[in-house]
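Visitor: next input, structure requested:
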Amino acid sequence: MVHMSDTPVLALRGISKRFGAVQALTDVQLEIRPGEVVALVGDNGAGKSTLVKVIAGVGPADDGEIRWEGRQVQVHDPQDAQQLGIATVYQDLSLCENLDVVGNLYLGRELRRFGVLNEVGMERRSRELLDTLSIRIPSVRVPVASLSGGQRQTVAIARSLLGEPKVVILDEPTAALGVEQTAQVLDLVERLRERGLGVILISHNMADVKAVADRVAVLRLGRNNGVFDVRATSQEEIVAAITGATDNAVTRRQARSVEAGA
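Guide: As a prediction, this is how the structure comes out:
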C-alpha cells in the first residue's frame, strides 16, 4: 500500500478557459496525490474534456496556475506535459490496428541499437511491462486488431507508462466495454495506484467510480461542484452534485449552516 503524500503531485488552481463567448471552465481547482485515483465526473458539457486538455497541454488555460510537486509550472503544449510526467490515454486510443502489440507500445519511441531497430529489446521490455502490470495478452506479436476492447485499452495504458509518468489521465477507459473487459481495465487502474501513480479517471459509470476511485471531483457547468470521499459518500449525493438537483442532503445541510451563521 502506497501512503499518499501530503503534497499533491499535480494541483490546479483557479483554472479558467473561454472559447469565444463561451466560458467553458471557471475557477476550477483539482488536486491529485501520488497513489491516488481521482474520478472526474460531470454531465456532457460540464468541462471534463476541456480540463483534461488543459492538463495535457492540448488546450492551455486562459487563467489559473498548474503546480507540479508543489512548484508552479507552465504547460503550453503536450511536450511540456509529457516532460513533467503527465500521460494521457484518450478515448480513441490512437492504436495502429495493423501493428502488433510491441509496434504499438514503441510507436514513435522505437529502441535502436547501432542505428538498427532493436526488435529483441523492444519485445523483451514489452513482455516485462505487460507482466508487471499483469496484463494478459496471447502474445506481444499479435496485431492489435485481433485484441478485445479491454485488451486494447490495457495496451494503450501500458504504452502511456513507457515514459515513466507520475500522473496518468484515463478518458472514459471502460466506455465501450463489457463487464469482464471493464474488470480487466479497473484491475489495471488499481495496479497503477499500487505503483504510486496519481490517476485521473474520467467516467460516466458510477459503479466504476465506486470500485476504484479514492475521491470524486464533480464538475457542473464548468465549475467545481464538490469533491467527495468515495467511501463516505452515497451514489445519490454524487449524482445530485452532477445534475445540480437543488434539493438534496448536501444543499440542505449547507442551507442550515448558512442560516445558523446568519
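Visitor: going by C-alpha atoms from here, please, whenever you check contacts or count neighbours.
Guide: OK.
Visitor: quick one: which helix or strand includes the residue nearest the centre of the chain?
Guide: Against the mean C-alpha coordinate of the chain, by C-alpha atoms, centre = their mean, the closest residue is residue 169 at 2.3 Å. Assessed by DSSP states H and E, residue 169 sits inside strand 167-171.
Visitor: quick check: what element follows that strand along the chain?
Guide: Note on strand 167-171: by DSSP H and E, the next helix or strand toward the C-terminus is helix 179-194.
Visitor: buried ones in that following helix?
Guide: 181-194 (16 or more other C-alpha atoms under 10 Å).
Visitor: dump these to TSV, plus distance to residue 129.
Guide: Formatted as TSV, these follow (distance: C-alpha to C-alpha, whole Å):
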residue	distance to residue 129
181	19
182	20
183	19
184	16
185	15
186	17
187	15
188	12
189	15
190	16
191	12
192	12
193	16
194	15
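Visitor: let's compare: structure for the following, please.
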Amino acid sequence: MTTTNETRPAEAAPKDTAGRTGKPVVELKGTGKSYGNIRALHGVDLAVHPGKVTCVLGDNGAGKSTLIKIISGLHQHTEGEFLVDGEPVRFSTPREALDKGIATVYQDLAVVPLMPVWRNFFLGSEMTKGPWPIRRLDIEKMKKTADEELRNMGIVLDDLEQPIGTLSGGQRQCVAIARAVYFGARVLILDEPTAALGVKQSGVVLKYIAAARDRGLGVIFITHNPHHAYMVGDHFSVLRLGTMELNASRDEVSLEELTNHMAGGTELAALKHELAQVRGVDVEDLPEEEDLTAPVATTGEAVS
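Guide: Okay, the predicted model is just below:
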C-alpha cells in the first residue's frame, strides 16, 4: 500500500553546499569483491566529493557493475574499506545505502511506463492525507511538488498527467535524477545514462548531471563514452579487468589520453612491434606505451 510521506525529506541535499568541504562523502580504499575463486574487483581507490562529478569508465567486464553494486548496497565488498562520511560501512541492502543518501539511477530507470509523470516521481513514497484508516493519496500536492522540483532542475513539462513512457529517453533520465535529488540523495550514481541516447538527448542528460553537481551532490557517472565524461567530469577513473588503470583529476589528463586509456591504447602500444609485422596494418599513428602514462591522483586529495 502507499507510504505516508507528507513533507520533503529533512536530509535532502542543500542547493548551496557545492565545494564547501574537501572531505569525500564516499570513499573506497583498496576495495575489492570476489565471487568464490573469481576476483571481479581488486584494489580500487575512489573518492566522491560533494559538488564534483567522478567519472568511472571501462569496457564490458571491467568491473563497473560490481563497483555500482558495492556502493549501492546490493553486494558487500570482500577486501579493503568502504567509507561514508569517513566511517566504515558494510551495507546489507540498497535501503541502507539510500538512508545514507546514496541513490542509484539504473539504465532501466525502474519506472512504470503507463503511469503519469507525477505518479512515477513519487512511486513507492506517495504523499497521503486524511485520518487512518481512510487515508488517501494527496494527488494535488504530489503534482505541485513534482512540478516544482522538476522546474528547480530546469525541467519543464507541459503535462505531468502524460504517461512517463511517452517522454524521450533523455527526459525520463532527467525525471529520475530530479526524483533522487528531492528524496535526499547526497551521492548520485548514474549507470550509463547516455548509452542508448542520441546526441541531442545525451546533451540534455549531461546538462542535468551538471545541474545536480551544482546543487552540491557528489555524482558518480558510469559511462563507456570518454567524450561525454570529459564534458562534465572533475575526476576520472578507468577500470580494466577489475583493477584501476587510471585515477586522475581533470587537470592531470587530457581527453586524448582518457580516450586512449578507454580504448585499450596501453595494450595496443605494448603490441605495436608485433602489429608492425602484420601486412596492411599501419602502426605509425599508434601511441607509444610511455605516452599513455598519466599521473595518478591520490583519492584523499580534493579534486579541483
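Visitor: next one: the counterpart of the residue nearest to the centre of the first structure in the second structure from residue 206 of the second structure, what distance?
Guide: In the second structure, residue 169 of the first structure lines up with residue 189, judged by TM-score structural alignment. Remark: distance between residue 189 of the second structure and residue 206 of the second structure (C-alpha to C-alpha, to the nearest Å) = 14 Å.
Visitor: where exactly do the strands run in the second structure?
Guide: With DSSP state E as the definition, the second structure shows strands at residue ranges 26-35, 38-48, 53-58, 79-84, 87-88, 102-105, 128-129, 136-137, 187-191, 218-223, 235-240, 243-249.
Visitor: what's the matching range in the first structure for the fifth one?
Guide: Residue correspondence for strand 87-88 of the second structure in the first structure, counting by TM-score structural alignment: residues 71-72.
Visitor: one more: the second one?
Guide: The counterpart of strand 38-48 of the second structure in the first structure, using TM-score structural alignment, spans residues 22-32.
Visitor: give me the mean distance between the matching stretch and the second structure.
Guide: Superposing on the second structure and averaging over aligned pairs (mean C-alpha distance after the TM-score superposition for the first structure), stretch 22-32 of the first structure comes out at 0.8 Å.
Visitor: can you give the contact residues for that stretch?
Guide: Here stretch 22-32 of the first structure makes contact (C-alpha atoms under 8 Å, 6 or more residues apart in numbering) with 8-18, 38, 46-47, 50-51, 64, 198-200, 217, 221-224.
Visitor: try stretch 83-97 of the first structure
Guide: Residues contacting stretch 83-97 of the first structure (C-alpha under 8 Å, 6+ apart): 55-56, 68, 81, 104, 143-145, 153, 156-157, 160-161, 163-173.
Visitor: same thing with stretch 147-165 of the second structure?
Guide: With C-alpha under 8 Å, 6+ apart, stretch 147-165 of the second structure has contacts from 111-118, 120, 143, 172, 174-175, 178-179, 182, 208, 211-212.
Visitor: just the buried residues of stretch 27-46 of the first structure, please?
Guide: 28-43, 46.
Visitor: state the distance from the closest residue to residue 1 of the first structure other than its chain neighbours to residue 89 of the first structure.
Guide: With sequence-adjacent residues excluded and distances taken as C-alpha to C-alpha, 6 or more residues apart in numbering, residue 1 of the first structure is closest to residue 194, at 6.1 Å. According to C-alpha to C-alpha, residue 194 of the first structure and residue 89 of the first structure sit 19 Å apart.
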